[in-house]
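J.: Pasting the sequence and the predicted coordinates here, then a few questions.
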Amino acid sequence: MVEAFTIGNGMRITWRRSSRARRMTLRVPRDGGPVVLTLPAHVALSDGAAFAESKSRWLLQAAERRPAPSIVRHGAVLPVGGAMLTLTPAATRTAQDDGDALLLPASRPAGAVVQAFLKHMAMQQLRAACDRHAAALGRPYRAIVLRDTRSRWGSCTSDGRLMFSWRLAMAPPVVLDYVAAHEVAHLRHMDHSPRFWAAVAALMPDYARHRDWLKRHGSDLMAWQFRDPAGD
């Protein structure tokens, strides 16, 4: 059961505790989901509710800035590897890139087919990129895991496990490659110190412009919904 409460402006706030959190934080998900309040272990829920109430105006403004959700359905134009492809029903058993179109089995829900296609594409590209960057860095990784995360594009654990959002398959390949380089660099530096960014630059000298692309356009990728409320 999700723990939640409502503040004075009518906005629903879900909350969670984190032993690692040092302060209260509010996050407005880019996919249109409820606001998330993170509380340190020692902070009372009443204090968290008061904090959320004090930020009610900012929360409304942040929610209004979110991009409108885009539904993955036949006829939609979806970014795939940075290219805009029209999702087109066709006599095919699997999704196929046909230049300006992504051909999809006509009898199956578009969302599920496209999601599986993007996951497969992301895993192939990320594995190749991580292999290349890890070899250049001289630090092997243990595993790659794909998830549909909302707050980060990738992460690296202290034991060398790399996690990525499969939505990176929608971005240009160089942007996906930057995120791979970023997380692989964490195999050497588990922080964002100058030494870490130097390691990223060694792997990808022009990383800054790809990072900026993700900052500008990442919310658009997050806005895509792969379940059509109205059905395919």
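T.: Ah, there it is.
J.: From here on, just use CA atoms for contacts and neighbour counts.
T.: Fine.
J.: Now do the strands in this structure.
T.: According to DSSP state E, the chain carries its strands in the segments 4-6, 12-18, 25-27, 35-40, 70-71, 77-80, 83-90, 96-97, 101-105, 143-147, 154-156, 161-165, 224-225.
J.: And here is the other one:
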Amino acid sequence: MSTACLPGDPPVTVHIRRSGRARRYSLRISQLDGRVTLTVPDRAPLDEGLAFLREKEGWIRRHLGRRPDTAQVGLGAELPVEGTQVTLVPGPGRAPRLELGQLVVPGPPEAAGARVRGFLKERARQRLAQASDRHAAALGRGYGRLTLRDTRSRWGSCSAKGDLMYSWRLIMAPPAVLDYVAAHEVAHLVEMNHSPAFWAIVARLCPDHAARRAWLHENAASLHRFRFGD
């Protein structure tokens, strides 16, 4: 995949993807990380694609301008944990803990971001394992490994071997949203597709999945705006 650049303030990097299935030029801006992708049909002239890109520059900048600013996580900052805003405060102890709307973070201030990230990952693993176990039991299926990543393009996946992968940032979303993603991926243990049969399984596991999916679509960027010292 090659890249192009729209000059300006700021300059915008555009990733160019050739596709044998595409019939026209198209643009996509990721709601997760703001990545701009120009899709070009395999046999189409790249010059025409770049001209299309320049024509759409205003549209691109308007959409990027509506994305929330990044936020560095440190003492005094606020961030959501299971859908509830908490304030990071210093305190004694060996590990971060939730107390009355605050996340108490022991240790030196410069390590707060990394310690909070570790806390969120561990809590995400617990909640996602519980949800996955419950939904898998409802279907009479087992799954393989459960892994966590900081993904940008998807919130979860299910491999052909039945291994589940989730974004640990789901722990910042309301519990019902995390539960929906677990139901979605566990449903793939039965239907490895997005057919009507698959969505029927999701609806059985999570009857109001449409509202939870919509929340995730609308708030994806807000969950990815936080930086933990990286």
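T.: Alright, I've got the coordinates. The structure displayed is predicted, hence computed values, not measured ones.
J.: Please render the strands of the first structure as a markdown table that adds mean neighbour count and distance to Trp197 of the first structure to the earlier fields.
T.: Putting the strands of the first structure into a markdown table (neighbours: other Cα atoms under 10 Å; distance: least, Cα to Cα, whole Å) gives the following:
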| stretch | mean neighbour count | distance to Trp197 of the first structure |
| --- | --- | --- |
| strand 4-6 | 13 | 38 |
| strand 12-18 | 16 | 27 |
| strand 25-27 | 16 | 25 |
| strand 35-40 | 20 | 28 |
| strand 70-71 | 18 | 34 |
| strand 77-80 | 20 | 28 |
| strand 83-90 | 19 | 29 |
| strand 96-97 | 15 | 35 |
| strand 101-105 | 22 | 37 |
| strand 143-147 | 14 | 22 |
| strand 154-156 | 19 | 15 |
| strand 161-165 | 21 | 18 |
| strand 224-225 | 18 | 30 |
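J.: contacting residues for Leu170 of the second structure?
T.: Shown in contact with Leu170 of the second structure (Cα atoms under 8 Å, 6 or more residues apart in numbering): Ala124, Trp155, Val177, Leu178, Leu223.
J.: how about the third one, what's its match in the first structure?
T.: By that I understand Val177 of the second structure. Aligned counterpart of Val177 of the second structure in the first structure: Val175 (TM-score structural alignment).
J.: In this structure that match contacts Ala208, no?
T.: No: Val175 of the first structure is beyond contact range of Ala208, at 10.1 Å (criterion: Cα atoms under 8 Å).
J.: Those two - which one has more neighbours?
T.: In this view Val175 of the first structure and Ala208 are compared by other Cα atoms under 10 Å, and Val175 has more residues nearby, 22 against 12.
J.: re the thing from before, name the nearest residue to the match of Val177 of the second structure, ignoring sequence neighbours.
T.: Excluding its sequence neighbours, the residue lying closest to Val175 of the first structure (Cα to Cα, 6 or more residues apart in numbering) is His210, at 5.1 Å.
J.: what do we get in the second structure for the one you found?
T.: Matched to the second structure by TM-score structural alignment, His210 of the first structure sits across from Arg212.
J.: contacting residues around Ala187 of the second structure?
T.: Residues counted as contacts of Ala187 of the second structure (Cα under 8 Å, 6+ apart) are Phe198, Ile201, Val202.
J.: which one of those sits closest to Leu79 of the second structure?
T.: Closest approach to Leu79 of the second structure among these (Cα to Cα): Val202, at 29.4 Å.
J.: do you know how far the closest one is from Ser2 of the second structure?
T.: Val202 of the second structure sits 37 Å away from Ser2 of the second structure, going by Cα to Cα, to the nearest Å.
J.: Settle it for me: which of these two has more neighbours?
T.: Neighbour count, other Cα under 10 Å: between Val202 of the second structure and Ser2, Val202 has more, with 24 against 8.
J.: check contacts around the residue lying closest to Phe5 of the first structure once chain neighbours are set aside.
T.: Closest residue to Phe5 of the first structure apart from its sequence neighbours, by Cα to Cα, 6+ apart: Ile13 at 5.4 Å. Applying Cα under 8 Å, 6+ apart to Ile13 of the first structure gives the contacts Ala4, Phe5, Thr6, Ile7, Pro34, Val35, Val36, Leu37.
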